[in-house]
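Peer 1: Quick one, structure for this:
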Amino acid sequence: MQNDIWFRPLVWMDYRLGVLFTVIIPLILLIWAFVQRADAIVRLLIIYWRVSSLMAIALYLMIPAWPIAFVASFGSRLLVPVSLWFWEDINDDIDDRPLRPLKLALTAWRWAITVYLTLGALAFLPFLSCAFSPGSIKSPFCNVWLEAPRLYKQFFHSGSTTSPQFLGFLGMVGLIIYVLYLSYFVLIRLGKQGRSAMEQ
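Peer 2: Sure thing, here's the model as predicted:
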């Protein structure tokens, strides 16, 4: 039975930590950096929000229980930490800033979310089978990851006629756009600008 899934509390804890580390804290940091006119930090956080949109895409793909959601979720856990440390010019600008509360908070968050998502990616590896094994998405092993997205739908789309399939369609459109832009960046822009974020 689903109630016997021993790791259910860990899955829910992961979603709660995800809200804290990937939404609340970076939003506070972005507002803080904007108020203090810390341009390098603002640029870093804007890039972060672009890359981390894959997490929201994965959430919407999980609402109708589409297996590709597990691939998107795993990919987001890999791409976000890379996006936070990849840019040489931003790293240099942040390193040159005086040691103030904003810089300390940003550095602490960067390390915390990097560790959290890296460990999360390792722990998520067994669940990639939910994307590739036919019919496994309906198993309790996989279904436990769909509980929070369904609750999200009830909370944010309650009373609407929006079906899970339509929300999944929106997620799929987002995923296609995301993959196209990522491909363009890796194949074209990365060769031109390297690890500089000036054009981001």
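
Peer 1: can we go C-alpha only for contacts and neighbour counts from here?
Peer 2: Fine.

Peer 1: could you pull out the helices for the protein?
Peer 2: All helices of the chain, identified by DSSP state H, fall at 8-19, 25-35, 39-62, 68-85, 88-96, 101-124, 129-132, 140-143, 147-156, 164-184, 190-193.

Peer 1: The structure of the following sequence is requested for comparison with the preceding one:
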Amino acid sequence: MGLSRRSYLLIAALVLGLLGIAYATSRSGAHQGPDDATGPGDCARVRGPRPADDAPRLVLGSHGYATESPRGGAVRFTIEARLLPGARPLTLDAPFARGAVSVRFCAPRGGAVMAEATGLSPVSVQGVPAATPGGAIRLTRGQEAYLTVELPPSAIREGVTKEDLMASRPLRSNEAADYPVLVLTFADPHLKHPLVALSYEPDPGVEV
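Peer 2: Sure thing, here's the model as predicted:
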């Protein structure tokens, strides 16, 4: 005996309901990616200051993630930079850069905050002179202080991975504007304004 029309409708409704549940479950467990990242911070107006040629400046080096050793271990995301004092001697607090560094990653083209951390201290430094008896560090022209900070895993927003912080949107793009923007900030009581370095700045007149 065949099924009635009502039975067919009930079966169809049941199948559609199961498909809807399956789709919702797959979406909730899917990787969101940087476009869906949320959190405090304003990535719509990120622009580094334009210091004078003879002023102190912060210069970004390399950044990325790697295991602690070639044999494996914990994965660490590090950022390297160097501090140039400018034409005049630069006095800084000692210990050098303790709690002085902030890091922010912004999604490409003014997108959401992907990762953010403040009050970081370097995990390693080079070229930093010994502190004076008064507890200060003095950098003179021609000297460069190198620092490396580590991005804490807790700084990365939900739905974002370490890989996302290095990946373009779209993937494998040759355009610098398609990659996340790293904003590194160095603050010290002896500086009138924090020093800021960006991995990418847009053309003049466009705020990222």
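
Peer 1: Could you report the TM-score for this superposition?
Peer 2: Superposed pair, TM-score by TM-score structural alignment, normalised by the length of structure 1: 0.23. Supporting alignment: 84 aligned residues with a CA RMSD of 5.9 Å.

Peer 1: wait, is residue 20 of structure 2 part of a strand?
Peer 2: No. Going by DSSP: H, G, I helix; E, B strand; the rest coil, the assignment for residue 20 of structure 2 is helix, not a strand.

Peer 1: Adding mean neighbour count as columns, could you present the helices of structure 1 in CSV?
Peer 2: Listed next are the helices of structure 1 as CSV, based on neighbours: other CA atoms under 10 Å:
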stretch, mean neighbour count
helix 8-19, 14
helix 25-35, 16
helix 39-62, 21
helix 68-85, 20
helix 88-96, 14
helix 101-124, 16
helix 129-132, 18
helix 140-143, 17
helix 147-156, 15
helix 164-184, 16
helix 190-193, 12
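
Peer 1: Who are the contact partners of the nearest residue to residue 178 of structure 1 once chain neighbours are set aside?
Peer 2: Leaving aside its chain neighbours, residue 178 of structure 1 sits nearest to residue 54 (7.4 Å; criterion: CA to CA, 6 or more residues apart in numbering). With contact set as CA atoms under 8 Å, 6 or more residues apart in numbering, residue 54 of structure 1 has these partners: 72, 73, 75, 76, 175, 178.

Peer 1: Setting the sequence-adjacent residues aside, check what's closest to the second one.
Peer 2: Using CA to CA, 6+ apart and skipping residues adjacent in sequence, the residue nearest residue 73 of structure 1 is residue 58, 5.3 Å away.

Peer 1: Check the contact between that neighbour and residue 70; I expect there is one.
Peer 2: Yes. Using CA atoms under 8 Å, residue 58 of structure 1 makes contact with residue 70 at a distance of 7.2 Å.

Peer 1: Isn't residue 61 of structure 1 up against residue 175?
Peer 2: No. Assessed by CA under 8 Å, residue 61 of structure 1 is found out of contact with residue 175, at 9.1 Å.

Peer 1: hey, what's in contact with both of the two?
Peer 2: Counting by CA under 8 Å, 6+ apart, residue 61 of structure 1 and residue 175 have no contacts in common.

Peer 1: Mind telling me what element residue 63 of structure 2 is part of?
Peer 2: Under the criterion of DSSP states H and E, residue 63 of structure 2 resides in strand 57-69.

Peer 1: how about that strand: buried residues?
Peer 2: 57, 58, 59, 60, 63, 65 (16 or more other CA atoms under 10 Å).

Peer 1: measure the first one to residue 150 of structure 2 for me?
Peer 2: For residue 57 of structure 2, the distance to residue 150 of structure 2 (CA to CA, to the nearest Å) stands at 20 Å.

Peer 1: If you count neighbours, what's buried in the helix or strand hosting residue 114 of structure 2?
Peer 2: Element membership for residue 114 of structure 2, per DSSP H and E: strand 113-120. By neighbour count, and taking 16+ other CA under 10 Å as the criterion, the buried residues in strand 113-120 of structure 2 are 113, 114, 115, 116, 117, 120.
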